[in-house]
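J.: Just a sequence and a predicted model for now, questions to come.
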Amino acid sequence: MIVFGSPSRYVQGAGALDRIGTELARMGGSVALVIDPVIEARHGAAIRVACAHADVAPQMLVFGGECTDAEIDRLAAGLSDAPRIVGAIGGGKCIDAGKALAHRLGARVVTVPSIASTDAPTSHNYVVYDANHQMVAVRKLPLNPELVLVDTAVIAAAPVPLFLAGIGDAIGKIHEVRCCAEADGANIFGGRSALTAVALARACHQIILTDGEAALAAVARQTPDAALERVVEATVLMSGLAFESGGLSVAHSMTRGLTALEPWSRQMHGFQVAYASVVQMRAQSAPEAEIDAFAGFCRRIGLPVTLADLGGRAARPDEIARIAEATMTAPHIGHLPQPIDVAGLIRAIDWVEARFARVPA
């Protein structure tokens, strides 16, 4: 059975944050906003004005920096009454905290990303960590966010590496979604991959190839333009819908191995996924010319394609084995038309390392 999930409403554009009051008012009900402290300092006053103009009076809660159960307790304790809507304005962990608070309260969810480093704003998943910043659990909301509001002027003002990480997280979705669909694997909702998700993953991939470099230049200028708008829609909306309703495979499974060893564990999720997408292509016998083209594009825009690129040094054979062994414990690893084992994954990693090794100057 196919299951396709999505946000109820998606709003994107430069200055979209000015619409937050209007968008919250049309939803109806009391509001609490969990806001990143940097965004509070830069945009808090404007958010309050926009809400006041729409006769919305949100309770404002400043995010403490990590999405832990203790932080959710603290945020809940800061409420004077239980809201019907919880919005989260900030980066990925702030958005996860808003989702977690809404889940606890049974409230509807609004996400307002301040960076485009992942496709999490559209998702019904959220991640909870412990005080040592280690992942505790991936939990699920009953529904996707009701509203996703993306201000591309805010996105353009964020650091370039964060935007690049979002491209890295999204560009390989086509390989994962296609493999999951061909293997008749389960998507994030437990259903079969939707053909719509495959189409979205393909469109996302093509937009990034066409407009990715121009969008990165727009972020470097801190000025949104048409290319940036297209790539943000691809990396946030298309990629998010594609992975949830299409499914994941080797590339995201490899993050389990990469996050287990330093120095690779210190790299951003999107950089890990970009590298792992090259491995996935080899593991599933993609034509070498196709792999070369994908890796060449990634290298050109600054994404890693080898473990040496990702971590700053080559990996030893025992480290590659540990990455492969941990990868095989991920729930998505079976979503492959050609099943793989530890030895096969090691061979794919070794091939990528050898083929794309940088020649010393």
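T.: That came through fine. Numbering: from 1, shown residues only.
J.: use CA for all of it now, contacts and neighbours both
T.: Fine.
J.: Surely Arg84 and Ala25 touch.
T.: No - using CA atoms under 8 Å as the test, Arg84 is too far from Ala25 to be in contact (11.9 Å).
J.: what's the neighbour count on Ala76?
T.: Residue neighbour count, defined by other CA atoms under 10 Å, stands at 17 for Ala76.
J.: which non-adjacent residue is nearest it?
T.: Leu101 (6.9 Å; CA to CA, 6 or more residues apart in numbering).
J.: Contacts only, for that neighbour.
T.: For Leu101, the contacting residues are Ile72, Leu75, Ala76, Val86, by CA atoms under 8 Å, 6 or more residues apart in numbering.
J.: what's the answer for Ala194, then?
T.: Neighbours of Ala194 in contact, by CA under 8 Å, 6+ apart: Ile2, Val3, Phe4, Ala181, Ser245, Gly246.
J.: So among the residues you listed, which ones count as buried?
T.: When these are checked for burial by 16 or more other CA atoms under 10 Å, the buried set is Val3, Phe4, Ala181, Ser245, Gly246.
J.: give the contact list for the first one.
T.: Yep, that's Val3 we're talking about. Val3 touches Asn187, Phe189, Gly190, Gly191, Arg192, Ser193, Ala194, Ser245, counting by CA under 8 Å, 6+ apart.
J.: Could you double-check that the fifth one lies in contact with Ala183?
T.: Right, the one you point to is Arg192. No - Arg192 is not in contact with Ala183 according to CA under 8 Å; the separation is 9.8 Å.
J.: Output the buried ones among the contacts of Ala194 in JSON lines, with distance to Gly106 appended to each entry.
T.: Shown next, in JSON lines, are the buried ones among the contacts of Ala194 (distance: CA to CA, whole Å):
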{"residue": "Val3", "distance to Gly106": "23"}
{"residue": "Phe4", "distance to Gly106": "22"}
{"residue": "Ala181", "distance to Gly106": "33"}
{"residue": "Ser245", "distance to Gly106": "23"}
{"residue": "Gly246", "distance to Gly106": "27"}
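J.: Identify, from these, the entry nearest to Val62.
T.: Checking the buried ones among the contacts of Ala194 against Val62 with CA to CA, the nearest one is Ser245 at 32.1 Å.
J.: Would it be right to say that that closest one lies in a strand?
T.: No - counting by DSSP: H, G, I helix; E, B strand; the rest coil, one finds Ser245 to be helix, located in no strand.
J.: So for Arg192 and Ala183, which residue has more residues nearby?
T.: Neighbours were counted for Arg192 and for Ala183 using other CA under 10 Å; Arg192 has more, 21 against 18.
J.: want to compare, so here's the second one:
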Amino acid sequence: MTRSFISPSKFVQGEGELKKLGEYVAGFGKKAILVAHPDDFARVQDILDESLSDTDYVHAAFSGESCDAEIGRVVELVRREDADVVIGLGGGKALDTAKATSTLTKKPVIIVPTIASTDAPTSALAIIYTQNGEFERYMHLPKNPDLVLVDSGIVAKAPTRFLISGMGDALATVFEARACIKANKPNMSGGFSTIAAAAIAETCYATLLEDGHKAKAACDANVVTKALENIIETNILLSGLGFESSGLAAAHAVHDGLTVLEETHHYFHGEKVAFGTLVQLVLENTDEETLIEVLDFCRSLSLPVCLADLGVEELDDERLMKVATHACSDLETMDNMPFEVTPKDVAAAIRTADIIGRTW
């Protein structure tokens, strides 16, 4: 049995690190394509103007959706401009678009998350959506980013909801890792989990419980503290390494299923994953102590614990089965659970998790 552990070539985190972006770009070439949503670009334009003053770069204004059409547009721009490196800046979808572009053009990629809302920055994976925002497929990439550069000061100034969403995404890491290991299922690179990956997943969960609330307070105050640094690292690096080198299971499959409901499109990835984690715990019939611990953690940070928290006020059986069937499709990770799971099982677990979240 082959074990594998994959990670970005380099991870750098600290307050003020964005000012060094130009130095890092110079290590890859002279011309760059920057993939960033106009709003994210505007937030840090002053810093970029300074840090990239000696860099020839073109801003490929990101449309907001990581879809085939948008990726194709950026790929064409990279080729037309004969760029040496791709930079992804902003949130998960812009970063996934940059990573996919890097793969298709065979150019190195620098990932610069300005929020800590998901573990997308470190992975060799891009989530592809339709132009309407529904999950379409996972795009497995041949390598992880060449550099992940995180400026903690920028993250601290972003709305706290992004940080909390990242904690919702990271919350699933240990439970999905445990499921994959128990089921003896391969990780995202096709190997099996290492001791290191399993330990990282466990540390991810422990750090959330220890520093999550303190980090939220720091982000509310727009300041950088040790707790905030720890949670930024947890949301981006520990969760990223933990999920990719151990595997995904029900929580993310449920997230993907929920995307068929239009009313959930206004909610962040990690917010849907948090509810998906509760659904996974119901599927596993986990012990009550763990379930209450996860519920309390989510409630204390205002993470969704029921369907209404995701904007779903009414869910008839027909729409519920669409969610459950999508979550169990061949493209999903539901079969990484250590027992057979059918759409009927998922539908029942969603109903049950919803009641638990509303009434416990």
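T.: Ah, there it is. None of the values given here were measured: they were computed from a predicted structure.
J.: Report the TM-score for the pair.
T.: Laid over one another, the chains give 0.91 as their TM-score (TM-score structural alignment, normalised by the length of structure 2), with 357 aligned residues with a CA RMSD of 2.2 Å.
J.: if we can go back for a sec, any chance of the contacts of Leu101 of structure 1 in TSV with distance to Ile333 of structure 1 and secondary structure as columns?
T.: Listed next are the contacts of Leu101 of structure 1 as TSV, based on distance: CA to CA, whole Å; DSSP: H, G, I helix; E, B strand; the rest coil:
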residue	distance to Ile333 of structure 1	secondary structure
Ile72	31	helix
Leu75	36	helix
Ala76	37	helix
Val86	34	strand
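J.: which among these end up buried?
T.: Buried subset of the contacts of Leu101 of structure 1 (neighbour count, 16+ other CA under 10 Å): Ile72, Leu75, Ala76, Val86.
J.: ok, so of those, who is nearest Gly212 of structure 1?
T.: Val86 (32.5 Å).
J.: Look up the closest residue to the residue lying farthest from the centre of structure 2, ignoring the ones flanking it.
T.: What lies farthest from the middle of structure 2 is Asp54; by CA atoms, centre = their mean that is 31.8 Å. Nearest residue to Asp54 of structure 2, sequence neighbours excluded (CA to CA, 6+ apart): Gly22, at 7.2 Å.
J.: Quick check: the gap between the one you found and Thr97 of structure 2.
T.: 21 Å (CA to CA, to the nearest Å).
J.: same thing with Glu271 of structure 2?
T.: To Thr97 of structure 2, Glu271 of structure 2 is 21 Å away according to CA to CA.
J.: Ile232 of structure 2 too?
T.: The value you get for Ile232 of structure 2 to Thr97 of structure 2, if CA to CA is used, is 22 Å.
J.: ok, back up a step: for Gly22 and Thr97 of structure 2, indicate the residue with more neighbours.
T.: The residue with more neighbours, out of Gly22 of structure 2 and Thr97, is Thr97; 27 against 19, by other CA under 10 Å.
J.: That one and Ala69 touch, don't they?
T.: No - contact criterion CA under 8 Å: Thr97 of structure 2 and Ala69 do not qualify, at 10.3 Å.
J.: list residues touching both of those two?
T.: What both Thr97 of structure 2 and Ala69 touch, as defined by CA under 8 Å, 6+ apart, is an empty set.
J.: what about Phe356 of structure 1, how many residues close to it?
T.: 16.
J.: so what's it up against?
T.: The contact partners of Phe356 of structure 1, taken as CA under 8 Å, 6+ apart, are Val305, Thr306.
J.: Please point out which parts of the longest helix along structure 2 sit buried.
T.: For structure 2, the longest helix by residue count, based on DSSP state H, is helix 195-220. Of all the residues in helix 195-220 of structure 2, those buried under the rule 16+ other CA under 10 Å are 197-198, 200-205, 207-209, 211-216, 218-219.
J.: Same question for stretch 312-319 of structure 2.
T.: Of the residues in stretch 312-319 of structure 2, none is buried (16+ other CA under 10 Å).
J.: got the end-to-end distance for stretch 111-130 of structure 2?
T.: 23 Å.
J.: From what I see, Glu229 of structure 1 and Gly13 are in contact.
T.: Yes - shown here, Glu229 of structure 1 and Gly13 form a contact pair, counting by CA under 8 Å, at 7.0 Å.
J.: Would you map the strands across structure 1?
T.: Assigned by DSSP state E, structure 1 shows strands spanning 9-13, 31-35, 59-62, 85-90, 108-113, 125-129, 135-140, 147-151.
J.: So what touches the shortest one?
T.: For strand 59-62 of structure 1, the external contacting residues (CA under 8 Å, 6+ apart) are Val31, Ala32, Leu33, Val34, Ile35, Asp36, Pro37, Glu40, Leu75, Gly78, Leu79.
J.: Just flag the most distant two among those residues.
T.: It's Val31 and Pro37 that sit farthest apart of those, by CA to CA, at 18.3 Å.
J.: more neighbours, these two?
T.: Each of Val31 of structure 1 and Pro37 has its neighbours counted (other CA under 10 Å); Val31 has more, 24 against 18.
J.: List the contacts of the more buried one.
T.: So Val31 of structure 1 contacts Leu24, Val56, Ala57, Pro58, Gln59, Pro83, Arg84, Ile85, Val86, Gly87 (CA under 8 Å, 6+ apart).
J.: Just tell me what it corresponds to in structure 2.
T.: Under the alignment (TM-score structural alignment), Val31 of structure 1 maps onto Ala32 of structure 2.
J.: what's the spacing between the residue lying closest to Leu143 of structure 1 once chain neighbours are set aside and Leu147 of structure 1?
T.: In space, and not counting its chain neighbours, Leu143 of structure 1 is closest to His124: 6.0 Å by CA to CA, 6+ apart. The spacing between His124 of structure 1 and Leu147 of structure 1, counted by CA to CA, is 12 Å.
J.: What of Ile85 of structure 1?
T.: For Ile85 of structure 1, the distance to Leu147 of structure 1 - CA to CA - is 10 Å.
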